[in-house]
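Trainee: I would like to see how this sequence folds:
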Amino acid sequence: MDVIPVIDLMGGRVVHARRGERDAYQPIESRLVRGSAPLAIVAALLALAPFRRLYVADLDAIRGRGSHDVEIAAIAATFRDLEIWVDRGETDVMALRRRAVAGPGISILGTESFADVFALKRALGAGEAVLSLDHDARGRLGPVEAHEDVRLWPRRVIVMTLARVGAGLGPDLERVGDAAARAGARRQVFAAGGVRGIDDLRALRAAGAAGALVASALHDGRLDHAALSGFAAEAR
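Mentor: Have a look, this model is predicted:
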């Protein structure tokens, strides 16, 4: 099972995400490295473990306040073997087609950004993307059909529970397990939100998750080099 580090970008810095309350995010304070510069944070994460993928949330782009394309391109150029998933809240089909060709990164299509399933279908047809099934404390966000109709899902799907991000509440095992069971062998389901440590990773693996998106537990030391190495060895 993959562990995928997450960085949230706002105002040119990596910020600490908590419960999806984006206006309250502050620059991250990490045990791994001083400061919150994106390149330094990514380098520190890769020194912790040989991660294959990185999830980037461009919060300025999601909120319509600019973008971090320059910073993301610098990450891609510096760490060439790293597959980068980028959530910009992008919904325009032509823009997504350009992204599919030129990047930087593979686009995340979050259901919270789409008003109807027809717009989401068009976006999914624009090129390779990862679908994020978004939830807040009240439940599903975006078109109901996207959550219920597995035929719409691409080969990689994230179950994103924003209310658990940075909250220390543990992952949403029930939702992840349900999605994994419905996804079948042709699709991979990734969990996002709430991972506190190695036991949560084991529980997600048992629930059928192909991977987990993690941030806080990497920066505060709950998932250190020894824990990550041991978890990787368990799967071998």
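
Trainee: please make it C-alpha for all contacts and neighbour counts, starting now.
Mentor: Will do.

Trainee: which SS state does Ala209 fall under?
Mentor: coil (DSSP: H, G, I helix; E, B strand; the rest coil).

Trainee: who touches the most centrally placed residue in the chain in this structure?
Mentor: With distances taken as Cα atoms, centre = their mean, Tyr55 lies nearest the centre of the chain, 4.5 Å away. By Cα atoms under 8 Å, 6 or more residues apart in numbering, the contact list for Tyr55 reads Ile4, Pro5, Val6, Ile7, Ile84, Trp85, Val86, Asp87, Leu213.

Trainee: make it 7 Å
Mentor: Ile4, Pro5, Val6, Ile7, Ile84, Trp85, Val86 (Cα atoms under 7 Å, 6 or more residues apart in numbering).

Trainee: I'd like those residues as a markdown table, with secondary structure and distance to Ala167 appended.
Mentor: Shown next, in a markdown table, are the contacts of Tyr55 (DSSP: H, G, I helix; E, B strand; the rest coil; distance: Cα to Cα, whole Å):
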| residue | secondary structure | distance to Ala167 |
| --- | --- | --- |
| Ile4 | strand | 18 |
| Pro5 | strand | 16 |
| Val6 | strand | 15 |
| Ile7 | strand | 16 |
| Ile84 | strand | 24 |
| Trp85 | strand | 23 |
| Val86 | strand | 22 |
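
Trainee: quick one more, to check against the first:
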Amino acid sequence: MTSELNLIPVVDLLNGQVVRAVRGDRKAYRPIVSALCASSDPVTVARILCDHCAARQLYVADLDALQGGAVQVAVLVDLLQALPGVELWLDAGLADAGAGEALRAQLAPHAPRIVLVYGSESLRSREALERCFAGNDAGAALSLDRRDGQRLDPAGCWEAVDLWPGRLIVMTLERVGSGAGPDLETLRDVRRLAPAAMVIGAGGIRSEDDLAQARAAGADAWLVASALHDLQLPRVRR
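Mentor: Coordinates of the predicted model:
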């Protein structure tokens, strides 16, 4: 079933290392211990993950930036240079379009391969949401974030369906790194509201059966990390 649902491997960066996500509790993240790769070096891990999934996209969560620190620009540049055929989806706690464009400028030589992820937990206002996707959303995606049944949404993104772009991530944080199964109910709700969008789920995948159910629920792709590191999903061959 992995050939039917696009797998997007995830690298969570903290202090220059890849860490393992644990139910979205960022204070509990520690350097990755993986059955797939014996390293926490970002380039090494990213190469192995992308190779395992035959992936053309890589999702990078910059936890330094998400927790109010500086974006790890040097690490991002290393990843972009090491993976020339891969599109980088970058979540760096962007509060508005200005922050996104500033980051894109820092990565300017690689800009065509960058998709900026604007998370509902980080966007500062409804106006900021509107400006992020005004006119052209080709290089951006909106992450609809929630934890423990609560929307993380100071800007009101979940209710602003008319402002949603063509790429939507359904991010259920307590499922990330949990092995608790995917949140298909929320994904179905988003798919119903945005039938023409590319909808990407995140968190909870444990098996090929989970991927099949996610596809049936309307997912076009899924963000995956723990299931890959724990060898729960076979190598994708294309």
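
Trainee: which element is the equivalent of the residue nearest to the centre of the first structure over in the second structure on?
Mentor: Alignment note (TM-score structural alignment): Tyr55 of the first structure maps to Tyr59 of the second structure. If you go by DSSP states H and E, Tyr59 of the second structure is part of strand 57-62.

Trainee: that strand vs the first structure, average offset?
Mentor: Strand 57-62 of the second structure, aligned to the first structure and superposed, deviates on average by 0.3 Å (mean Cα distance after the TM-score superposition for the first structure).

Trainee: and that strand, which residues are buried?
Mentor: For strand 57-62 of the second structure, a neighbour-count test (16 or more other Cα atoms under 10 Å) marks Gln57, Leu58, Tyr59, Val60, Ala61, Asp62 as buried.

Trainee: nearest to Tyr118 of the second structure, of these?
Mentor: Set against Tyr118 of the second structure, the nearest of those by Cα to Cα is Ala61 (11.3 Å).

Trainee: mind listing what that closest one touches?
Mentor: By Cα under 7 Å, 6+ apart, the contact list for Ala61 of the second structure reads Val11, Asp12, Leu13, Leu90, Asp91, Ala92.

Trainee: repeat for Ala49 of the first structure
Mentor: His225.

Trainee: if we use 6 Å, what do you get?
Mentor: By Cα atoms under 6 Å, 6 or more residues apart in numbering, Ala49 of the first structure lies in contact with nothing.

Trainee: am I right that Gly110 of the first structure is in contact with Ser132?
Mentor: Yes - Gly110 of the first structure lies in contact with Ser132 (Cα atoms under 6 Å); the separation is 4.5 Å.

Trainee: got the contact list for stretch 30-48 of the first structure?
Mentor: Applying Cα under 6 Å, 6+ apart, the set of residues contacting stretch 30-48 of the first structure is Arg13, Val14, Ile28, His219, Asp220, His225.

Trainee: ok, now stretch 142-151 of the second structure?
Mentor: In contact with stretch 142-151 of the second structure (Cα under 6 Å, 6+ apart) are residues Val117, Tyr118, Gly119, Ser120, Leu152, Leu168, Ile169, Val170, Met171, Thr172, Leu173, Glu174.

Trainee: please consider this matter closed, and thank you.
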